[in-house]
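A.B. asks: Sequence and predicted model, in that order:
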Amino acid sequence: MVADFYRILDSSSRGEFLGRRAELTALDAVLERRPAEARLVAVTGPAGAGKTRLVAQWLEEVRTRGCTVAAGSAEHPASMTPSEVLTSSLDHCLRHAPESVFDGLGAEELSWLAGLFPVLRQRWTARWPSDPAEISHVFGLARALLVRLARERSLVLFCDDMHWADPVSLEFLRFLFLDPPKAAIVIVLGYRPAQAGPGLTELVERVVRYGAAIRIELGPLTEDQTAGLLPAGADRLTRRLLHHDSAGNPGVAQELARAHGPRPELGHHPHGDELRSGIPHFVVPPVPEMRRLSPAALLALCAAAVCGDPFDLTMVAFVAQVTGAEAQTVLDELAAEHLVLPAADGGLRLRDPVVRAAAYHAAAPGWRQSAHTRAALLLRLAGAAPARQACHLEHTAIAGDTAGARVLTAAARDTVFTAPARALRWLEVAARLRQAEPDPADVLTRATALALDGRPAEARTLLVGLRRQRAALPEELRAATAEWLARTERWLGLTAEADETAHGEPAAGAEPGLWSEQLAVAVDSGTAWARRPGTGAPVDALPAEPAHRARCLSLLAASAWLGGQRGTAEGRARRAAELVDGLDDAALTGGLETLRWLGSTEAALGRREEAERHLLRGHRLVGLHGQRVLQRGFAVALAELCLSHHDLEGAGRYAEEAEQCAAYGPVAATAAGRPTEDPQSPLKLLSQREEQIAQLVSQGRTNQQIARELGLSHKTVETYLGRTFKKLGISARAQVALLVGRAG
């Protein structure tokens, strides 16, 4: 029987069970054989980790094996009654228990049990013990009652949310496991370790030490496990970002996925800093802990959500308009509820993006607007970075606020490589405030953001217009405009135009950015770079700045490989790798293509481990920072790497991602496109007709189109394609296209 179990389940969590298979197996092991004595199982993890969902799945399965299943949960301490966990867990079992369970018990004993279990008060008068000796006697009766319930069938009892457990329930569990009864009883405790009191922690540790308990800790899900919880329409980039933003927490991942709809646009949902300090673009119901907060604590939580992560006591007090002492008191309450946690770099943060969204939208719009105004004022007085101020100015600034426009523009410049979509929004707000023609430097920032955001054609239009004004531009801005125009033309596949732009400035040979673009145009078109007479910098005059030097060395290594100079390519790739590996992620965000050129060259040189490390690093960073224009290049490079080592499944995944990114930029013909140490093509396994059909599949033809072109039936084409999949060990048309492209 199930004891009102779904009363403690969120109905939306009941669906196909995915992930946590290892943990489910560990639970199964407890009941592999009928337990000879009572066992305790502690299932622990943070809020949203899936403790309830995991145990619910297990209880559904063990119920079919004939076990008696009972469940209940603790309530918040403020609303708790004595022995609440124990009584709520056993309520249904005792309500329907046969009379034989109570045989041999006297009236006084039944009265004591009725005092402990309210459901029995319908039969007997309740009596609560008045001294410790009587309490021990009542616990002994309850222990005997559990043994009777487990007499014929194993009894599995689930007590959820034990971090809020009442003292009486904890004391009973301590009593029970001082001398575990010789009966088939399994008691499962679900709780959050960070909120568990010392009594619960000590109890579990002691029983584990005695060998009568096991502990199952729910850590973060893997990326693949998280993907299984998300809508089928979500692309790989979106799945990866949702995994990152949820930190592998299934509850948070599912809420974020629901917020972004069944098929969000590729990688174009709010993530990263936007979730932590920007506009929460989704609304969720208040999390359960919010409903129990005092009015003052709820106000402080809303203020913290407006402030964004990280925040501190002073900021919350100022935004909420309370004293420092009052803010400290309510922050302690929020910390006790585990809604506010210490931030990694100091200060405080909200537990997760779901809590922030719930608190942000719980505040009235008018109050929220005023709160942003107060936050912006405090940050300006404190001399905070423009990006911190911009998070609030975009909500509050009004037309004519030129000072606010300057802050927003500076913030956009600071974040154009780490959050180009956000930088674009801030530039748009700044333009409305300024009500004047934008400064040429702002136009360049906007074009940079557009290009990185996957809109290079729009960026090129702006840059062409800006370049027409080059006579009036400072030399540095003129060179930067030419560099970014050449780059966007390269990303658009306009190789001749990009080459001409990169060589067209008088300072092209002395300007590192333009010179590296000359190299990039050649490498991405699959040819070795050749310096034009009178242009281009000498190879031994590389820029001193490490990130730019690494960029140039990576390009020179790729160019050397394309020119057949293996030894030179190896030397330059090693030097570039030493520089790249010594740089943190922040130093590379302005030139993430370095990692693609370097990784592709290393792959061509047969250095798989280094290639994989650099390509995966770039792939991760372009996703996290929303540089969508580069996503396809990394996906193709990784697909090529997988394919060269016969990992067709991995190649297919990245090929699918490359197809999804097709709108944001062409595939570059990098060094990895040249033959590696193993030139054998899997296509040689195919018959002439199978290879012919594979070629047509790679061109995007449907089965019906192929049938018409070859004069075959639709069924025959399907048969040939099935044989092709089987011979090549693949399962998707994208993988066929990749293999054909690889074979040339």
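C.D. replies: Now that the structure is in, tell me what you want to look at.
A.B. asks: Please count neighbours and contacts with C-alpha atoms only from this point.
C.D. replies: Will do.
A.B. asks: Confirm that residue 70 sits in a strand.
C.D. replies: Yes - looking at residue 70 with DSSP: H, G, I helix; E, B strand; the rest coil, it is inside a strand.
A.B. asks: burial measure for it, as a count.
C.D. replies: By other C-alpha atoms under 10 Å, the residues close to residue 70 number 25.
A.B. asks: Is it in contact with residue 150, as I believe?
C.D. replies: No - look at residue 70 against residue 150 with C-alpha atoms under 8 Å: they stay out of range, at 11.6 Å.
A.B. asks: In the chain, mark out all the strands, start to finish.
C.D. replies: 2-3, 39-44, 68-73, 155-160, 185-191, 213-217, 340-342, 348-350 (DSSP state E).
A.B. asks: Touching the first one from outside, list them.
C.D. replies: Judged by C-alpha atoms under 8 Å, 6 or more residues apart in numbering, the contacts made with strand 2-3 from elsewhere in the structure are 63, 68, 69, 70, 71, 72, 89, 90, 91, 92, 93.
A.B. asks: Distance to residue 199 added to those, as CSV?
C.D. replies: Below are the contacts of strand 2-3 laid out as CSV (distance: C-alpha to C-alpha, whole Å):
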residue, distance to residue 199
63, 31
68, 28
69, 26
70, 24
71, 21
72, 20
89, 20
90, 22
91, 24
92, 27
93, 27
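A.B. asks: tell me the contacts of the nearest residue to residue 526 once chain neighbours are set aside?
C.D. replies: Once flanking residues are discounted, residue 526 sits nearest to residue 669: 4.8 Å by C-alpha to C-alpha, 6 or more residues apart in numbering. Counting by C-alpha under 8 Å, 6+ apart, residue 669 makes contact with 523, 524, 525, 526.
A.B. asks: Please compare the first structure with the one that follows:
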Amino acid sequence: MIGRSDELENLFGAFRRLDKRGRTAGLAVVTGDAGIGKTSLLAEFAALVQSHGAVIRSGRAIRGTATGPAGILGDALDDHDHTQDDDAVDPRGVRALLTRLAGGALVVILDDCHLASPAALRMLGAMLRKPPSAPVLFVLCFRDRQTSAGLRSTIQDRSRHLPITQVHLGPLTERDMHRMLADQGTTVWRRNLYRESGGNPGYLHALLSARTVKWQNDPIRGAHRVAYDDSAGFIAEFDGISAEAKATADAGAVIGDDFDLDLLTAVVDLPESDVLAGIDELIGRDLVRPLDRGRCFAFRHPVVRRAVYQHSELCVRISLHAKADEVLRARGATPAERATHVQHGIRHGDLEGVKLLTEAAKAVVATQPLAAEAWLRTALRALPSRDDTMATRAMLLVARAKALGTIGRLRDCRQTLLEAMVLLPPDARDLRGEAVAALAAVERLLGTHGSADAVLRAEIEARGDDFSAPSAALRLEIAHTELVKGDPMACRWWAREALAMARREGDRALEASSLGLMGKADGTAGNGESAAAHLAQATAILDMMLDDEHTASLDAAVWIGWSEILLVRWYDAARHFDRAVDRAVRADNGLVLPQLLLGQVLALHARGRLVDASEAARNACHLAESSGSQGQLFAAKAMLAWASAGLGTPDKRAEQEASAMVQDADAVVGWQSLLALRMLAETKLAAGDPQGCLDLVPAAGGPNLPGSNPCSRVSWYELMTRAELEAGNPEAAAKWAELAVSAGMLLDHPGRSALGHLAMAQLLLATDPLAALARAEDAVEGLAATGAIFDELRARVVLGMALWHAGRRDDAQRELRAARAGLERIGATPWAKRAELERRRLITQNGQRATENASDRPAVLTRREQQIADLVRDGLTNRQIARKLHIAEKTVEMHLTNVFAKLGVGNRAGVAAHVSDHQARSLTV
């Protein structure tokens, strides 16, 4: 009963209020729309009151039957003569029967009362006007939109001594719906389902069924996939309707979810009076509802229309589609408005229909790629295979390939493009340019961009001085490839060429993409000033776009968002990625959505929205798994492992799968893969495996990180500093910390140099604690200025420790307490625990004698703690220690926490230093 606990409690309250001495009965009324869950609530309620000793009698009114008092009171009248006429049934006998059945308490549940016959309502009214002298609770359930005047009178004319409890079921909240679907799909998928269902469980189930396919074996066709049909319940609502209403419903379903009276009348080919009578009948059953705008109507929900459409006769559907298209053509409708009807009625060789479907697909491919792909597929089937149609077929194949790419079917897109390029005539220069650019984009996303690069350059050379939009797209694709290859300056040169052509053609989307890519190239090269200038121009264009134009410019949003990440503009990056992801989801754009989601994960994480970052990473995995791109899959898995680890809920499967892909040459290619490697390294360190973290450096190109941009190098170096400290290697950590400081200073940006200061502060805490304070303060200040909330809170933990070592213990306590609260607020559980551990350790240290000597501290360790401290000094990880001592890894963590507190250190390097120092002193003595 997700989301229905209050309603169930309210209904159970009516049962509890029954007068067990039998002086007063009760009435409960349960209302709500079709599919909202009324019957499920009644079943749960019946089981609940039955467990409390109640006798249950139930009945259901059924449409199309002569439902008398027996039909509506059901089992409650099992002992009554059901053969009697409705009017011959004596209410006194029924009342006596109910009194006899009551015993301790009787609950009479009557479902679908809106379908009850007049005779049944008369009987029910008699019971409510003069209730049985027994503890009887009448529970009436019906659809409030279909409540008849007779049913309303029956309830209103009840005895004034009969208390009534009203229970209305409204739509579930989005949170409740997510709980219902917790183990299915992704957050984006669940959110779309919620939006489509309107929070109605019945519609949700139907939508899920429509998405469900299963394998079916057929002796002729063999194994094939078929959709699971769950529309029988909705079709049953049409039982018994008139021929006019049936014809009206069939025609309305062909037209769409909503329709106007004039179009409906023309399509159904009946007098308007008959059509209106049919609509009135459908409205009376709440199958169709009037809209606010004039003579317009809509089905109660799209799943109802879908059910009507699927269960209408095929010959009727085809005829209605043809008639609808005829009327719309006479009205001057657009190709997109006519395409669905043409799609279902087009004949082979209908060149006019092929042209219309092509124009319609071109108009909607950015916002409705699934529909565009279906129309183009139909157009290709209808196009005859002749010499004079080969150019048209090639054009259709290129258009369909783009639609396939947009919905994320990259390999199908690639195959369709190759097929098209074989058919392209020599004079189709622009079309060939589009095909080559699209092929290069798909090859890049699939990680096989090498061959496409040669084709791109050959095509540009063949076009000469052409400055059209296809030429600009070709240059932009080469710029993309150069960036993947790690040459930002070459990327910038080609993007500048594309920019000039885009401006000449007046193509705003291409212009914004070129500027965004130039900003990304400049940021990658460490040229922050130039990157900021190009970013400002690109952002000005993108932010002025309305939704549909923005949806067609999602490639620009990708590069603008990543440029903002490089410039450490976390707030702007999150804003742009949020909008772009929303538009891509609404448009079913699977081509750029994985790239957008990866950028969104990073921006959300930096802004402290860790839960949202984890969900975005999960969505990216879902899309990458169906894309066929190993690079996208590796990046998504690494991001998911990283985001989950930050929340303290590690996704071991994602980490293992990403780790297994590290050696895959098709997976670890380009700047996004290097970013993913760092996320995977972070994950391993969070899991207590510093050596596993360090082992990923060679995959990133070695200590110099040649494939990484200067901004990413600072993050790598700070991470490696932590890993070496955790492994107990302060000398190695010092080298990484120095690299982090140097790399940060070269960028001349407070956000990047702050990470270098953070790396050095952590090193100094382990080696020279008194010198750590200034570095920690610089780190906090720089990170706070850029909006990097998560890293700022990490730095505040280090600052708290540095303050304590500087003798400012009250300030240290406040800083650590604030850092812990901030980390808890954003969901960074592991880091919050660390902050609290440090705070408690400081409290313990404050209580110790000031004369306590550091050399005495190891003596207070237990035998097991001493064993673990010695193994930490030897460089073993928690996992290795657990295996060596034959204990659980969690036990090692618990003992190590105690060791930290007793020795007054905050990391493994401090443990190693204290143990080594103590042993050296012992040998000297």
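C.D. replies: Nice, I can see it. Just so it is clear, the model here is predicted, and its values are computed rather than measured.
A.B. asks: Got a TM-score for the two of them?
C.D. replies: Here the TM-score for the pair of chains, by TM-score structural alignment, normalised by the length of structure 1, is 0.69; 643 aligned residues with a C-alpha RMSD of 5.3 Å.
A.B. asks: Show me the contacts of residue 669 of structure 1 that map onto helices.
C.D. replies: Members of the contacts of residue 669 of structure 1 lying in helices (criterion: DSSP state H): 523, 524.
A.B. asks: By neighbour count, which of the contacts of residue 669 of structure 1 wins?
C.D. replies: When neighbours are taken as other C-alpha under 10 Å, the top entry among those is residue 523 (25 neighbours).
A.B. asks: For it, list the residues it contacts.
C.D. replies: Residue 523 of structure 1 sits in contact with 529, 555, 558, 559, 562, 669, 670, 671, where contact means C-alpha under 8 Å, 6+ apart.
A.B. asks: Let's have those in CSV, adding distance to residue 381 of structure 1.
C.D. replies: Output for the contacts of residue 523 of structure 1, formatted as CSV (distance: C-alpha to C-alpha, whole Å):
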residue, distance to residue 381 of structure 1
529, 52
555, 45
558, 50
559, 51
562, 55
669, 51
670, 50
671, 52
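A.B. asks: Among these, the buried ones, what's the PyMOL command?
C.D. replies: The PyMOL selection below is limited to those of those classed as buried (16 or more other C-alpha atoms under 10 Å):
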select buried, resi 529+555+558+559+562+669+670+671
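A.B. asks: Spatially, and excluding backbone neighbours, which residue is closest to residue 125 of structure 1.
C.D. replies: Nearest to residue 125 of structure 1 is residue 111, by C-alpha to C-alpha, 6+ apart, at 5.4 Å.
A.B. asks: Please apply the same query to residue 181 of structure 2.
C.D. replies: Using C-alpha to C-alpha, 6+ apart, the nearest residue to residue 181 of structure 2 is residue 190, at 7.0 Å.
A.B. asks: What's the separation between the aligned partner of residue 256 of structure 2 in structure 1 and residue 175 of structure 1?
C.D. replies: Correspondence of residue 256 of structure 2 to structure 1, assessed by TM-score structural alignment: residue 308. For residue 308 of structure 1, the distance to residue 175 of structure 1 equals 46 Å [C-alpha to C-alpha, to the nearest Å].
A.B. asks: same deal with residue 92 of structure 1?
C.D. replies: Taking C-alpha to C-alpha, one finds residue 92 of structure 1 at 23 Å from residue 175 of structure 1.
A.B. asks: the more surrounded of those two?
C.D. replies: Legend: neighbour count by other C-alpha under 10 Å for residue 92 of structure 1 and residue 175, higher for residue 92 (20 against 15).
A.B. asks: thinking again about what came up before, would you turn the contacts of residue 669 of structure 1 into a markdown table with distance to residue 646 of structure 1?
C.D. replies: Formatted as a markdown table, these follow (distance: C-alpha to C-alpha, whole Å):
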| residue | distance to residue 646 of structure 1 |
| --- | --- |
| 523 | 25 |
| 524 | 25 |
| 525 | 26 |
| 526 | 23 |
